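Asks: give me a model of this one.
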Amino acid sequence: MQSSSDLFPVALLSAERRGDLSEDVYRIKAANSPDASVEIAVTRLGFADQQASGVPVILLHGSFSNRRFWFSPRGIGLGAWLVRAGFDVWVPEMRGHGLSPRNLDYRQNRVADYARYDLPVIGAFVHEITGQKPHWVGHSLGGITLAAALGGHYLDEAHVASVALFGSQVSRSYWPLKMPPVAWGGRLLLKRLPHISGSRLKRGPEDEPIGVALEALRWNGLFGRFGDGKDDWWAGLREASVPVLCVAAAGDHQDPIWACRKLCEQFGSAQRQFLVLGREQGFSENFGHVEMLVSKAAQVEVWPLVGRWLKDSNAPLVAQPEGVPVGA
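Replies: Modelled structure (predicted):
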């Protein structure tokens, strides 16, 4: 079968029509990481009766999730809304999530692997197919992975028009984890599990590999930092120059406003905006971690702001006291 890319092997797995939309699913097998069995599924959303020609946008799901966070089989979701707003939408699924098969070393998968190996391949493929710099939007762990890829200088900024992080932070500390006996006990317990079940924990439809949880323990440990080995991702963010939008939700108890703001302020970008979704900022409700992007209120109040940002990252979205002004 002929590859859909000149950069690495890419197979078109399916092309389906869902109402007015089309879903073309590609599987990338770049063999660029230590585990050569890794394959990444990327779905391209578009109109069923016309070729995509808009500005490309890559949507990254969070933990325990998959492509359906961004669009349902009925064509509902931010991804589908962006297509109808004229954007060319691409939705990858991380290793072992959704249509991406579990690789041989699935248990050991980490954010470091997603950031160092997978995101650069996804960005290069979308850039090759569209001939344009893609915008990136990440929710929760998807946003953290984006920050890691930029802070580690793994993701070529020639493949990044802008980044938008929703409910993403790395600064909230769990002080018990800084006590060595607690951290050791946590590692021993996690190593005995085959994976972390999203359905059992009622966190989402997908499982997460143990490697991601062990990595989070290390970040939160006594001498932990946001990085991997010698790569200090936190410090590296100071050199990032792409436009950045960071969005926190007032009702998000998992990723608090102050921590999301701290990540935003760490970027060295000249164009930064920080937005809080809450009643005090003029929204109809204090949005939650998921509801900030998946809810009827988000459809009316948040999705148009995303579209506005993607069209012009210089334009302030909402005048509110929690904002980091453009150029701050």
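
Asks: from here on, just use CA atoms for contacts and neighbour counts.
Replies: Will do.

Asks: what is the burial count for the closest residue to residue 85 other than its chain neighbours?
Replies: Among residues not flanking residue 85 along the chain, residue 307 sits closest, at 7.5 Å (Cα to Cα, 6 or more residues apart in numbering). Per other Cα atoms under 10 Å, the neighbour tally for residue 307 reads 17.

Asks: also residue 150?
Replies: Other residues lying near residue 150 total 27 when counted by other Cα under 10 Å.

Asks: from residue 6, how far out is it?
Replies: Taking Cα to Cα, to the nearest Å as the measure, residue 150 falls 25 Å from residue 6.

Asks: same question, residue 229
Replies: 32 Å.

Asks: the two: who's more crowded?
Replies: When neighbours are counted by other Cα under 10 Å, residue 229 and residue 6 differ, and residue 6 comes out ahead with 11 against 7.

Asks: which parts of stretch 146-163 are buried?
Replies: Buried residues in stretch 146-163, counted by 16 or more other Cα atoms under 10 Å: 146-155, 157, 159-163.

Asks: out of these, list just those in strands.
Replies: 162-163 (DSSP state E).

Asks: farthest-apart pair in the buried residues of stretch 146-163, please.
Replies: Across those, the longest distance by Cα to Cα is 17.5 Å; it joins 152 and 161.

Asks: how about residue 99, nearest residue that isn't a chain neighbour?
Replies: Leaving aside its chain neighbours, residue 99 sits nearest to residue 41 (5.7 Å; criterion: Cα to Cα, 6+ apart).

Asks: one more sequence to fold, the one below, so I can look at both together:
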Amino acid sequence: MQSSSHLFPVALISAERRGDLTEDVYRLKPGNSPDFTVEIAVTRLGRVAAPDARGVPVVLLHGSFSNRRFWYSPKGIGLGAYLAREGFDVWIAEMRGHGLSARNSAYASNCVADYARYDLPAIAAFVREQTGQAPHWVGHSLGGTTLAAALGGQTLTADDAASVAIFGSQVTRSHWPLKVPPLQWLARLILKRFEHVSGPRFKRGPEDEPMGVILESMRWHGLFGRFGDKKDNWWSGLAQVTVPLLAVAAVGDHQDPEWACRELFDQFGAPDKSFLALGRDHGFSEDFDHVQMLVSKAAQTQVWPRVADWLNRHAAAAKTESTLNMMATPQL
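Replies: Down below sits the predicted model:
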């Protein structure tokens, strides 16, 4: 079968009509990481009424224990479907072993460092190849954390991201037992015996989460831990990021609280950045929680339009900058 990309093997595994939307699902096999069995499923949404009229590309990244259905339900409801109907070129990625992305050989050791160093750059390259533009990125929870890791580690640059919006994402909230080395050592010794944490069993979501992500988070929050891996300090690298940033926190979120989300926001060096707290004291109808901030009827009317406005403003700014650069380039 002929590849849909000149970058690496890509197969179009389905092309369907879903009500007023079109749904194309691609399977990427970038082969850029030590585990060559990695496959990444990316769903592209468009409008049936205007299949060739696609706006700026937007890549959506789900959080832990989740998949593409967080953004796009079988009934065609979700931020992804909303943005597609608003004319955006929507791409929904599913991380290794989640949703339509098959479990790779080293599934148990999958971690944010792998997503940030290998998978996000491959997704960015494919979307840029297909659209001719740097995509905008939207991440929820671990999806936003992964974006921060890629930006802080410079595996995702301004050439790959026109703007970034992160929802309910933080890396500084920790629990005191993780600061006690013997307790963390014992916990790691026990957890290493398991391949994953079951989302359905513990009522965290529809997907399992590989143990590598859990152990990685424990290392970040250990006594001498930091947001990074052995090679890079992502936390310090965020100060050099210039990509426009929107960070959104939910006042009623006890998992990733507002204060911790703000700390991550403050670490970004981007001159163009905005912080939004979703709560009654900030003009919203309720104190949103970790999921309701993007998946609820209130979010449909109060949050989704703000996301579209952010994307439209920065799409226009990027277009203006591109035009000015072309005008400034000497013609031969």
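
Asks: confirm the residue nearest to residue 85 of structure 1 sits in a strand?
Replies: No. Counting by DSSP: H, G, I helix; E, B strand; the rest coil, residue 307 of structure 1 is located in no strand; its state is helix.

Asks: distance of it from residue 177 of structure 1?
Replies: 39 Å.

Asks: got it, and residue 72 of structure 1?
Replies: For residue 72 of structure 1, the distance to residue 177 of structure 1 - Cα to Cα - is 37 Å.

Asks: got it, and residue 44 of structure 1?
Replies: 40 Å.

Asks: more crowded one of these two?
Replies: Shown here are residue 44 of structure 1 and residue 177; by other Cα under 10 Å, residue 44 has more neighbours (23 against 19).

Asks: any idea which helix or strand carries the more buried one?
Replies: In the assignment (DSSP states H and E), residue 44 of structure 1 maps to strand 40-47.

Asks: what does the helix or strand just after that strand correspond to over in structure 2?
Replies: Next helix or strand after strand 40-47 of structure 1 toward the C-terminus (DSSP H and E): strand 56-60. Aligning strand 56-60 of structure 1 against structure 2 (TM-score structural alignment) gives residues 57-61.

Asks: mind listing what the closest residue to residue 116 of structure 1 other than its chain neighbours touches?
Replies: Closest residue in space to residue 116 of structure 1, ignoring its immediate chain neighbours: residue 154 at 5.3 Å, by Cα to Cα, 6+ apart. Contact analysis of residue 154 of structure 1 by Cα atoms under 8 Å, 6 or more residues apart in numbering lists 115-117, 120.

Asks: alignment lookup: residue 154 of structure 1 to structure 2.
Replies: Checking TM-score structural alignment: residue 154 of structure 1 goes with residue 155.

Asks: near residue 220 of structure 2, how many other residues are there?
Replies: Per other Cα under 10 Å, the neighbour tally for residue 220 of structure 2 reads 18.

Asks: quick one: it and residue 226 touch, right?
Replies: Yes. The criterion here is Cα atoms under 8 Å, and residue 220 of structure 2 meets it with residue 226 at 4.8 Å.

Asks: can you map out the helices along the stretch 151-300 of structure 1?
Replies: Using DSSP state H, counting those that start in this stretch, the helices of the stretch 151-300 of structure 1 run over residues 180-191, 210-219, 233-236, 257-266, 296-301.

Asks: which residue comes closest to residue 77 of structure 1 once chain neighbours are left out?
Replies: Closest residue to residue 77 of structure 1 apart from its sequence neighbours, by Cα to Cα, 6+ apart: residue 71 at 4.2 Å.

Asks: and the one you found, what does it touch?
Replies: Residue 71 of structure 1 is in contact with 77-80, counting by Cα under 8 Å, 6+ apart.

Asks: let me know the secondary structure of it.
Replies: coil.

Asks: look up how far residue 248 of structure 1 lies from it.
Replies: Per Cα to Cα, residue 71 of structure 1 is found 21 Å from residue 248 of structure 1.

Asks: do residue 113 of structure 1 as well
Replies: Taking Cα to Cα, one finds residue 113 of structure 1 at 26 Å from residue 248 of structure 1.

Asks: over to residue 13 of structure 1?
Replies: If you go by Cα to Cα, the gap between residue 13 of structure 1 and residue 248 of structure 1 works out to 36 Å.

Asks: likewise for residue 165 of structure 1?
Replies: As for residue 165 of structure 1, its distance to residue 248 of structure 1 is 9 Å (criterion: Cα to Cα).

Asks: now do residue 205 of structure 1
Replies: Counting by Cα to Cα - residue 205 of structure 1 and residue 248 of structure 1 are separated by 23 Å.

Asks: just residue 222 of structure 1 next, same as before
Replies: 27 Å.

Asks: what do you get for residue 77 of structure 1?
Replies: 19 Å.

Asks: over to residue 73 of structure 1?
Replies: As defined by Cα to Cα, residue 73 of structure 1 lies at a distance of 27 Å from residue 248 of structure 1.

Asks: for the most centrally placed residue in structure 1, give me its contacts.
Replies: Centroid-nearest residue in structure 1: residue 142, 2.2 Å away (criterion: Cα atoms, centre = their mean). Neighbouring residues of residue 142 of structure 1 by Cα under 8 Å, 6+ apart: 60-63, 168.

Asks: top of those residues by number of neighbours, please.
Replies: residue 168 leads the contacts of residue 142 of structure 1 on contacts (other Cα under 10 Å) with 31 neighbours.

Asks: thought residue 79 of structure 2 was touching residue 294?
Replies: Yes. Counting by Cα under 8 Å, residue 79 of structure 2 touches residue 294, with 7.2 Å between them.
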